[in-house]
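> dropping the sequence and predicted coords here.
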Amino acid sequence: MRTLLNLIWLIFAGFWLALGYFFAGIICCVLIITIPFGIAAFRIGVFALWPFGQTTVRRGDAGVMTAVGNVIWFVVAGLWLAIAHLFTGIALCVTIIGIPLGLANFKLIPVSLRPLGVDIVPTGDPRAFVA
């Protein structure tokens, strides 16, 4: 079922979302000082490409600079990305068939708000069950 949902997601939403995140990651990496944001954008892009069967976990080694980076990200891009994922998710949930895709969009909201200090792991990974 995960594979089928991922294929449907890839065709209707995932490819375009990932392309946007990858483009943003390239721009951030070109600007040198924003390389950590570029790496985070690439990480979100991979998650947006294939979201079913994956989840996010907070990294234990994330420190103060991660928090500062997340605040900067939230102000510059995170809020707008979260709003876009919210409205897209609501639009997808209008139809019965689109509900799983809408839920996947809602799953992208937390990582689009705070991408630094997050790892994306398969749902079967032991780290996915740590509270």
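Here it is on my side, so go on.
> please make it C-alpha for all contacts and neighbour counts, starting now.
Noted.
> strands of the chain, residue ranges please.
Applying DSSP state E to the chain gives strands spanning 54-58, 118-122.
> in CSV, list these along with mean neighbour count and distance to residue 37.
Below are the strands of the chain laid out as CSV (neighbours: other C-alpha atoms under 10 Å; distance: least, C-alpha to C-alpha, whole Å):
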stretch, mean neighbour count, distance to residue 37
strand 54-58, 18, 16
strand 118-122, 17, 12
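> including distance to residue 110, could those go into JSON lines?
As requested, those are exported to JSON lines (distance: least, C-alpha to C-alpha, whole Å):
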{"stretch": "strand 54-58", "distance to residue 110": "9"}
{"stretch": "strand 118-122", "distance to residue 110": "10"}
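> indicate which one of the ones you listed is closest to residue 35.
Residue 35 lies closest to strand 118-122 among these, at 15.7 Å (C-alpha to C-alpha).
> another structure for you, compare them:
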Amino acid sequence: MKETLATWKERPGSPFELIELRDGAILAGFCLYYHSPNTDYTYDVHTFVVGRDYKNKAVGPRLVELLEERLLETRTYAVIRIETSKVKEDAIGDGFFQSIGFQTIGHIPAFYDAENDYYIYVKAVSVRKPHKAAAETDAEGE
């Protein structure tokens, strides 16, 4: 975890953006992502790390929430894509990405080795416009 962040800090924002989640001074998890080339709305997660002591403690879901919020600050729609292995996903939480709304769009059994499959997940996010109250809608229809 420290090595990946150290590499990023040498050239922040080139091409990756960083989202950190801390527990006081302790780094609980982080995410490096980038705008996928030749796309308008797609963002790829390069690195998604949750500290061992924070597995199954809402750090992973909160990192994804922060990523969604950041992307939707400057656009109304985004697609988040994550490629990972079973071993890496299990380190965050078994079935983690599907549990927070990602869809599996690719799966290759035993890709890395007999017990380590390859997965690609995707999630579309958008700014939700508030719905008009029923009373307002009825009044407009009169």
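Received, thanks. Quantities reported herein were computed from a predicted structural model and do not represent experimental measurements.
> can you pull the TM-score for these?
Aligned and superposed, the two chains score 0.30 in TM-score terms (TM-score structural alignment, normalised by the length of the first structure); 56 aligned residues with a C-alpha RMSD of 3.8 Å.
> hang on, the earlier thing: among the strands of the first structure, which comes closest to residue 44 of the first structure?
In terms of C-alpha to C-alpha, the element of the strands of the first structure nearest to residue 44 of the first structure is strand 118-122, at 8.5 Å.
> now do the closest one against strand 54-58, angle only.
Interaxial angle of strand 118-122 of the first structure relative to strand 54-58 (axes from the mean of the first three to the mean of the last three C-alpha atoms, to 10 degrees): 150 degrees.
> what packs against strand 118-122 of the first structure?
When contacts are defined as 3 or more C-alpha pairs under 8 Å, 6 or more residues apart in numbering; DSSP states H and E, strand 118-122 of the first structure packs onto strand 54-58.
> thinking again about what came up before, between the strands of the first structure, which gets nearest to residue 5 of the first structure?
That would be strand 54-58 among the strands of the first structure, by C-alpha to C-alpha, at 12.4 Å.
> and residue 91 of the first structure, what does it touch?
Counting by C-alpha atoms under 8 Å, 6 or more residues apart in numbering, residue 91 of the first structure touches residue 102.
> look up how far residue 79 of the first structure lies from it.
Per C-alpha to C-alpha, to the nearest Å, residue 91 of the first structure is found 18 Å from residue 79 of the first structure.
> just residue 3 of the first structure next, same as before
Applying C-alpha to C-alpha, the value for residue 3 of the first structure to residue 79 of the first structure is 30 Å.
> quick one on the thing from earlier: now for the strands of the first structure, which one comes closest to residue 105 of the first structure?
Proximity to residue 105 of the first structure (C-alpha to C-alpha) singles out strand 54-58 among the strands of the first structure, at 12.5 Å.
> packing partners for the closest one?
strand 118-122.
> buried residues in the helix or strand where residue 64 of the second structure lies?
Residue 64 of the second structure belongs to helix 59-72 when assigned by DSSP states H and E. Neighbour-count burial for helix 59-72 of the second structure flags 59-61, 63-64, 67-68, 71 (criterion: 16 or more other C-alpha atoms under 10 Å).
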